[in-house]
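J.: turn this into a structure:
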Amino acid sequence: MNDFSAAFAMAAQLVLSLDPELVEIVLLSLYVSLSSVALAALFGLPLGATVGMLRFPGRRAVIVMMNALMGLPPVVVGLVVYMLLSRAGPLGEFGLLFTPTAMIIAQFILVAPIVSALSRQVVEDLHEEYGEHLRSLDAGPLDSVATLLWDGRFRLLTAVLAGFGRAIAEVGAVLIVGGNILHHTRVMTTTIALETSKGNLALALALGMILIVLAAAVNAAASILAGMGERQHG
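T.: Next comes the predicted model:
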């Protein structure tokens, strides 16, 4: 019991003193996760909006695939990206394996389906509500997509935050493609796993505290944005 109390006390001290190693790990985690989420939003929001608004042959199959991809196993994604970026892979010449870029690619693959699937549902609901109005204005497909994305911006931001929650808590894929290299690719989740196995509970707990705070902040922001979206359409 005393060991755990001491570990918690040391963890709190690391956080409050802004320990340089702790700060470096947190900043890299945020850089990787925010970069992957930004790319996923640029790709997933227009894709989800297009599928949600348009009607075309095979649309149901596309929706089923988008929903299924939300449950991609992280270790499988990590393995595929590893094979693509390894020296023997098609992208090996770029030397991206065991770099933050490789971690961003892996997280992008995991997050993009979440953003696209959730945004598809939001835009589809909005299109059912405003589709007749858009047709009366003779709005083209691009104008309609842009209008619905803007109109559903608060609910769509909730989808983006869900993607960020997935990214920041990811460990399997980033461990495979990043290698958990000190001062280079070591992020919060991989450090927690490593330090726990080494018995260094103070650093692991400190990072765990920060992860919990981030998760709570994301959930709070999602709830606020959802409320704003409901009031907008209420």
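J.: hey, let's count contacts and neighbours off CA atoms from now on
T.: Will do.
J.: who are the packing partners of the longest helix anywhere in the chain?
T.: In the chain, with assignment by DSSP state H, the single longest helix is helix 100-136. If you count contacts as 3 or more CA pairs under 8 Å, 6 or more residues apart in numbering; DSSP states H and E, helix 100-136 packs onto helix 20-53, helix 59-69, helix 74-85, helix 141-151, helix 153-168, helix 172-178.
J.: can you redo those as TSV with mean neighbour count and distance to A221?
T.: Putting these into TSV (neighbours: other CA atoms under 10 Å; distance: least, CA to CA, whole Å) gives the following:
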stretch	mean neighbour count	distance to A221
helix 20-53	21	15
helix 59-69	14	24
helix 74-85	19	25
helix 141-151	17	18
helix 153-168	23	8
helix 172-178	26	25
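J.: what sits against the residue nearest to L30 when sequence neighbours are not counted?
T.: Distance criterion CA to CA, 6 or more residues apart in numbering; nearest residue to L30, sequence neighbours excluded, is I168 at 7.3 Å. Contacts here follow CA atoms under 8 Å, 6 or more residues apart in numbering; on that basis I168 touches S29, L30, S33, T189, L211.
J.: other residues contacting stretch 71-89?
T.: With CA under 8 Å, 6+ apart, stretch 71-89 has contacts from 90-97, 102, 105-106, 109-110, 170-177.
J.: how far does it sit from its chain's centre?
T.: 17 Å (CA atoms, centre = their mean, to the nearest Å).
J.: look up how far L201 lies from the residue lying closest to G78 once chain neighbours are set aside.
T.: Spatial nearest neighbour of G78, excluding adjacent residues (CA to CA, 6+ apart): A173 at 3.9 Å. Distance, A173 to L201, using CA to CA, to the nearest Å: 23 Å.
J.: same check on I168?
T.: 20 Å.
J.: got it, and N180?
T.: Distance from N180 to L201, by CA to CA: 18 Å.
J.: element containing L214, please.
T.: helix 201-233 (DSSP states H and E).
J.: okay, buried residues for that helix please.
T.: Residues of helix 201-233 classed as buried by neighbour count (16 or more other CA atoms under 10 Å): 201-209, 211, 214-215, 218-219, 222, 225-226, 229.
J.: residues contacting P113?
T.: Neighbouring residues of P113 by CA under 8 Å, 6+ apart: G44, M66, N67, L69, M70.
J.: just checking, the first one touches A112?
T.: Yes. Using CA atoms under 8 Å, G44 is in contact with A112, at 5.4 Å.
J.: once you drop chain neighbours, what's closest to N67?
T.: With CA to CA, 6+ apart, the residue lying closest to N67 is A117, at 5.9 Å.
J.: so what's that neighbour up against?
T.: G44, G48, I63, M66, N67, M70.
J.: I have a second one here; can you model it like the first so I can compare?
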Amino acid sequence: MNYLSDSLLAAVVLIFSFNREVQLAVWTSLYTATVAIIVAAVFGVPVGLWLGLKRFRGRRLLITLLNTLMAMPTVVIGLVLFGLFSRQGPLGEFGLLFTPIAMIAGQTVLAIPIVANYVLACVNGADQRVIDTARTLGATQFQASIQLIKEIRFGVMAALIAGFGRVIGEVGVAMMLGGNIRGSTRTMTTAIALETSKGEFVFGLSLGIVLLCVALIVNLFLNMLQQR
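T.: Below is the predicted model of the structure:
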């Protein structure tokens, strides 16, 4: 018990001493997750809107596929992208493997189904008269869709926050595509795994505390938006 309490105290001291290794890991995690969720929003929000508004043959199959992608293990995503970015892969000539760009690509693929599913649920739960009223007033389909997004804006924000919370805490994609390189691609999760295996329990615990604080803030925002 004394070991845990002493380690916890040492971890808190390490955090507030602004240790550079801790700062770099936190910054890399926040940077890659933020960029990934922005890119995921560019693709995921339109996909969710399209599936929510359109009725066509095969729609149910696409929704099932989207739900399946949400449950896909991160190591599988990492494996596929590793094959694309490796030197023998089709994108190997760009040298993207073990760079932040590769990590962002993997996290984006991980976040897109989450964002799309949340937006789809928001569209299904929204008042469909918004679209009909906008079209009656002379709006184009695109303008009507923008109006619908304004109506479900809190749901869209919740989708982005949920996606951010998912990618910042994953380890499979970050480890396989980033390589856990010190000062470059080492995130909080990969640093925790590495340092704990080396016996640096206090360092791993300090990053775990920061990660928990980030997760708490994300979930507080998510709950607030869902209530609104």
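J.: do you know the score for how well these two fit?
T.: Once superposed, chain against chain, the TM-score is 0.96 (TM-score structural alignment, normalised by the length of the second structure); 228 aligned residues with a CA RMSD of 1.3 Å.
J.: ok, back up a step: how big's the offset between the longest helix of the first structure and the second structure?
T.: Its matched residues in the second structure lie on average 1.5 Å from helix 100-136 of the first structure after superposition (mean CA distance after the TM-score superposition for the first structure).
J.: how far does that helix sit from the chain's center?
T.: On CA atoms, centre = their mean, the centre of helix 100-136 of the first structure falls 13 Å from that of its chain.
J.: how about that helix: buried residues?
T.: Quick answer for helix 100-136 of the first structure (16+ other CA under 10 Å): 100-127, 131, 134.
J.: rewinding a little: against L30 of the second structure, how distant is the counterpart of the residue nearest to N67 of the first structure in the second structure?
T.: Under the alignment (TM-score structural alignment), A117 of the first structure pairs with N117 in the second structure. Noted for N117 of the second structure: a distance of 23 Å to L30 of the second structure, by CA to CA.
J.: quick one: contacts for the residue nearest to G78 of the first structure?
T.: P74, V75, V76, V77, G78, L79, M103, A106, Q107.
J.: how far away is the first one from A167 of the first structure?
T.: Computed with CA to CA, the distance linking P74 of the first structure and A167 of the first structure is 10 Å.
J.: same check, this time on the last one
T.: Plainly put, Q107 of the first structure is 6 Å away from A167 of the first structure if you go by CA to CA.
J.: spell out which residues are contacts of both of the two.
T.: S33, S36, V37.
J.: my read: the second one touches T101, true?
T.: Spelled out, it's S36 of the first structure. No. Counting by CA under 8 Å, S36 of the first structure stays clear of T101, with 9.3 Å between them.
J.: between those two, what contacts are shared?
T.: Between them, S36 of the first structure and T101 share no contacting residue, judged by CA under 8 Å, 6+ apart.
J.: from R231 of the first structure, how far off is the closest residue to V37 of the first structure other than its chain neighbours?
T.: Distances taken as CA to CA, 6+ apart place F164 nearest to V37 of the first structure, at 5.9 Å, with adjacent residues excluded. F164 of the first structure sits 24 Å away from R231 of the first structure, going by CA to CA.
J.: now stretch 153-160 of the second structure on the first structure. Mean distance?
T.: By mean CA distance after the TM-score superposition for the first structure, the fitted stretch 153-160 of the second structure averages 0.8 Å away from its aligned residues in the first structure.
J.: got the contact list for that stretch?
T.: 37, 41, 45, 114-116, 118-119, 122, 149, 221-222, 225-226, 228.
J.: one more: stretch 202-211 of the first structure?
T.: 7-12, 14-15, 22, 26, 168-169, 188, 191-193, 195-196.
J.: tell me how far S144 of the first structure lies from M53 of the first structure.
T.: Distance from S144 of the first structure to M53 of the first structure, by CA to CA: 8 Å.
J.: I should have written E170 of the first structure there, sorry.
T.: 31 Å.
J.: looking at the helices and strands packed on helix 100-136 of the first structure, which is nearest to N2 of the first structure?
T.: Closest approach to N2 of the first structure among these (CA to CA): helix 20-53, 23.6 Å.
J.: next, the angle from the closest one to helix 201-233.
T.: 30 degrees (axes from the mean of the first three to the mean of the last three CA atoms, to 10 degrees).
J.: and helix 20-53 of the first structure, what other elements does it pack with?
T.: helix 100-136, helix 141-151, helix 153-168, helix 188-198, helix 201-233.
J.: what angle sits between it and helix 100-136?
T.: Using the same axes, to 10 degrees: helix 20-53 of the first structure against helix 100-136 is 30 degrees.
J.: how far off centre is helix 20-53 of the first structure?
T.: 5 Å.
J.: likewise stretch 220-229 of the first structure?
T.: 18 Å.
J.: same question for stretch 150-169 of the second structure.
T.: That offset, for stretch 150-169 of the second structure, works out to 9 Å (CA atoms, centre = their mean).
J.: so it corresponds to what in the first structure?
T.: Going by TM-score structural alignment: stretch 150-169 of the second structure matches residues 150-169.
J.: and the residue nearest to Q141 of the second structure when sequence neighbours are not counted, how far from D127 of the second structure?
T.: Computed as CA to CA, 6+ apart, the closest residue to Q141 of the second structure that is not its neighbour in sequence is R135, at 7.1 Å. Separation of R135 of the second structure from D127 of the second structure (CA to CA): 14 Å.
J.: quick one: stretch 68-88 of the first structure aligns where in the second structure?
T.: Residues 68-88 of the second structure are where stretch 68-88 of the first structure lands when matched by TM-score structural alignment.
J.: just give me the match in the first structure for N2 of the second structure.
T.: Under the alignment (TM-score structural alignment), N2 of the second structure maps onto N2.
J.: can you get me a residue count around its match?
T.: If you count neighbours by other CA atoms under 10 Å, N2 of the first structure ends up with 7.
J.: from M70 of the second structure, how far out is V167 of the second structure?
T.: Taking CA to CA, one finds V167 of the second structure at 12 Å from M70 of the second structure.
J.: cool, thanks, talk later.
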